[in-house]
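[1] Structure for this input, please:
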Amino acid sequence: MKFLSITLLLAVSGAAGAAAQQRSETGFRVCNPSLREIEVAKALDTGASDAIGQIVISEGWYKLPPNACTLLWAGPLQYDRYLVYAQDKSTGREWTGTVPVCVSPQAFTIRTNNCGSQYQRRLFTQVDTRRQNGWTHNFTP
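    Reported below is the predicted structural model:
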């Protein structure tokens, strides 16, 4: 399976693993305080629509090693809400929410909220950043 590469930014400290969400440096980071590698997908509801429907841009899969973080969106945050989902394929564990978003089993970028037969839906967690300059979301074990 082909995966998107990521740059590891820092190791997760015990304090970072304790909080599910917190302010951080500029950008939106996700951290994996668990002992297993996880795969992460991200999505953004653009607030726009086309002839088919609402435009949601989803992208994945980012491999995130244990005790590591990565930047999913760089720079000051321009939206109030960001969507994230993670899975541990070896155990079947998922970090889910309530917002249905299209994904694919292979590396993907999808620019619609209407899933065809080639896509699956996963329930993403909506993170309200209140347009802070930076945010960190931890996928707690």
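
[2] From here on, just use CA atoms for contacts and neighbour counts.
    Noted.

[3] What ranges does this structure have for its strands?
    10-11, 21-23, 27-32, 38-49, 54-64, 68-73, 81-88, 93-95, 99-103, 108-111, 120-128, 134-138 (DSSP state E).

[4] Check which helices and strands the shortest one is in contact with.
    Spelled out, that is strand 10-11. For strand 10-11, the packing partners by 3 or more Cα pairs under 8 Å, 6 or more residues apart in numbering; DSSP states H and E come out as strand 68-73.

[5] Next, count neighbours for Gly17.
    Applying other Cα atoms under 10 Å, we find 19 other residues in the vicinity of Gly17.

[6] Any figure for the gap between it and Phe124?
    According to Cα to Cα, to the nearest Å, Gly17 stands 20 Å off from Phe124.

[7] now the other sequence, so there's something to compare against:
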Amino acid sequence: MGGAALPAAASFKLCNQSYDVLNIAIGQPAAESAGTSRGPEDFVTRGWWRVAPNQCATLLRDRLQSRYFYVFAADVFGKEALAGAVPLCVAPRRFAIDRQGDCLVRGFLDARFLEVDTEEQSDWTVFVSPRPG
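    Reported below is the predicted structural model:
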């Protein structure tokens, strides 16, 4: 019996190799601005995924349409677990925020996301390591 080959799984994952439960948010270009020159207002942020130590979470389940994605990770006490520099909006509870900028004025929180270069791969995994001492 012959079977059709299944397409390779494509996704963006985060694996927690730290000793803490982490809350994860992701930022990505808005679908309508993918592949074009864009400013921070053209990004969408989503959260939260809770990832236990030594576990992984799939943040995006489709073929990656952008080279750069943005990840924010904090422990359950709010201490950042990834050092990032890109300011994007988050909210205290589950969220999907279109357009970035003026986070505080709009009632959101300002967080510093880590830029992840996926090297234009269709599948990517980010690993969060334990913080030094």
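
[8] Tell me how they score on TM after superposing.
    The pair, once superposed, lands on a TM-score of 0.77 when counted by TM-score structural alignment, normalised by the length of the second structure; 114 aligned residues with a Cα RMSD of 2.0 Å.

[9] re earlier: which of the strands of the first structure sits most buried?
    strand 27-32 (a mean of 24; mean count of other Cα atoms under 10 Å).

[10] Show where that one falls in the second structure, residue numbers please.
    The aligned range for strand 27-32 of the first structure in the second structure is 11-16, by TM-score structural alignment.

[11] Show me the contact partners of that stretch.
    By Cα atoms under 8 Å, 6 or more residues apart in numbering, the residues outside stretch 11-16 of the second structure that reach it are 22, 51-64, 122-129.

[12] now with 6 Å?
    53-63, 123-128 (Cα atoms under 6 Å, 6 or more residues apart in numbering).

[13] Stretch 38-55 of the first structure too?
    With Cα under 6 Å, 6+ apart as the criterion, stretch 38-55 of the first structure contacts 56-64, 82-88, 112-113.

[14] likewise stretch 107-117 of the second structure?
    Identification of contacts with stretch 107-117 of the second structure by Cα under 6 Å, 6+ apart yields 67-72, 84-91, 103.

[15] Which part of the first structure matches that stretch?
    Going by TM-score structural alignment, stretch 107-117 of the second structure sits over residues 118-128 in the first structure.

[16] Quick check, central residue of the second structure?
    Centroid-nearest residue in the second structure, with Cα atoms, centre = their mean: Ile26, separated by 2.3 Å.

[17] residues contacting the nearest residue to that one once chain neighbours are set aside?
    Nearest non-adjacent residue to Ile26 of the second structure, counting by Cα to Cα, 6 or more residues apart in numbering: Val71, 4.6 Å away. By Cα under 6 Å, 6+ apart, the contact set of Val71 of the second structure is 25-26, 113-114.

[18] Translate Val71 of the second structure into the numbering of the first structure.
    Counting by TM-score structural alignment, the partner of Val71 of the second structure is Val84.

[19] could you measure that match against Ser117 of the first structure, distance?
    Look at Val84 of the first structure and Ser117 of the first structure: by Cα to Cα, they are 22 Å apart.

[20] swap in Thr96 of the first structure?
    22 Å.

[21] quick one, which of the two is more surrounded?
    Thr96 (17 against 6).

[22] After alignment, which residue of the second structure pairs with the more buried one?
    In the second structure, Thr96 of the first structure lands on Ala83 (TM-score structural alignment).
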